[in-house]
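[1] I need the structure of the sequence given here:
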Amino acid sequence: MDMQFTSREDIEAPIDEVFAEITDFTRFERGAMRRGAEVARSDAQVEPGVGMGWQVRFKLRGRMRDVALRLSEYDPPNGIVIEAEASTVEAVLQVDLVALSRARTRLNVDLSVTPRNLAGRLLVQSMKLAKGKLGKRFRLRVAEYAMDVEERHKRSA
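    Predicted coordinates for the structure are as follows:
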């Protein structure tokens, strides 16, 4: 009974640059902190790779939420997989990159959310009721991210 979100965007930038963007974990950490989340690394790795982890704490719907994130696949320049665990749900975020040409990359993003207990089942059930709206918002966020990556590429070119 899991919930699936998918999105695909084409980015006017070489695959190596797009991979560097999707693995700029420091930028993601800063962005989350700017939006009020507490982010702490849960590993001691210096180089990016499998095993990197984060403890993230943020407020959602009036309650504090704790999520453990772990980088479970790191395959330059093809993509990454991040696993997330919270008390009620677990999620897998898979980001795949495909070189369409030397200067164009397809970004495929797949998010799967699975309940861990009754509270998680209720959450996933309510997400399914709002699937159209949530899916649209997910695709919009991925599209905005792709545009940001493209803009940064144009400025650095």
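
[2] from here on, contacts and neighbour counts on C-alpha atoms
    Will do.

[3] could you pick out the longest helix of the protein?
    Counting residues, the longest helix found in the chain (DSSP state H) is helix 131-156.

[4] check which helices and strands that helix is in contact with.
    For helix 131-156, the packing partners by 3 or more Cα pairs under 8 Å, 6 or more residues apart in numbering; DSSP states H and E come out as strand 3-11, helix 15-22.

[5] rerun that using 10 Å as the cut-off
    strand 3-11, helix 15-22, strand 104-115, helix 118-129 (3 or more Cα pairs under 10 Å, 6 or more residues apart in numbering; DSSP states H and E).

[6] compare with the first, here's sequence two:
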Amino acid sequence: MKFSTRQDIESPIEAVFDNLSNFDAYERAALKRGLGVTRRATTEGEGAWDLQFRLRGKMRSVIVSLVRLERPEHLGFAGESRSFQIEATLTLIALSKARTRMGVELDIRPRTMSGRLLLQSLRLSKGGYSRKFEAGVQNFAKKIERNRFRPAG
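    Below is the predicted model of the structure:
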């Protein structure tokens, strides 16, 4: 299942990229929301994290890796759980010195039969999930514009 959206941000491309690549802030935000976060790699420009969270009454685990970091235009992440494979791509385009277009793509693919069944049931409500996805990206873009980016929301 794929989700994608674009948002124009009234902020220079470098500032937007700095916000998007603030991994320490994301770790703190995840911990505040009750997720378990363990950093797997600390090499500069690279990273991988183990995330643990409760979903539908079960503890879930996802390994997220930074797979692409091209300053100031691209960030790519790959995630893997027992049932799903996830890819996220963030692309930035400078529209002017003070305006940036951010494109966000999320692709979720099943790895198991139970994953296929869950995704199939989610496809029935894809419109609602798409609206929530777009609203989340829009909210994030507004926080960057106001220079109040705090992933803890």
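
[7] out of the helices and strands packed on helix 131-156 of the first structure, nearest to Leu140 of the first structure?
    strand 3-11 (8.9 Å; Cα to Cα).

[8] need the helices and strands packed on helix 131-156 of the first structure in a markdown table (columns: mean neighbour count).
    Shown next, in a markdown table, are those (neighbours: other Cα atoms under 10 Å):
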| stretch | mean neighbour count |
| --- | --- |
| strand 3-11 | 17 |
| helix 15-22 | 20 |
| strand 104-115 | 19 |
| helix 118-129 | 15 |
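
[9] among those, which comes closest to Gly135 of the first structure?
    Nearest of those (Cα to Cα): strand 3-11, 6.1 Å.

[10] okay, the angle between the closest one and helix 131-156?
    30 degrees (axes from the mean of the first three to the mean of the last three Cα atoms, to 10 degrees).

[11] other SSEs contacting strand 3-11 of the first structure?
    By 3+ Cα pairs under 10 Å, 6+ apart, strand 3-11 of the first structure packs against strand 89-101, strand 104-115, helix 118-129, helix 131-156.

[12] give me the neighbour count for the residue nearest to Ser96 of the second structure when sequence neighbours are not counted.
    In space, and not counting its chain neighbours, Ser96 of the second structure is closest to Pro12: 7.7 Å by Cα to Cα, 6 or more residues apart in numbering. A count of nearby residues for Pro12 of the second structure, using other Cα atoms under 10 Å, gives 18.

[13] tell me how far Pro12 of the second structure lies from Thr89 of the second structure.
    Plainly put, Pro12 of the second structure is 19 Å away from Thr89 of the second structure if you go by Cα to Cα, to the nearest Å.

[14] equivalent analysis for Leu117 of the second structure, please.
    Leu117 of the second structure is 25 Å from Thr89 of the second structure, by Cα to Cα.
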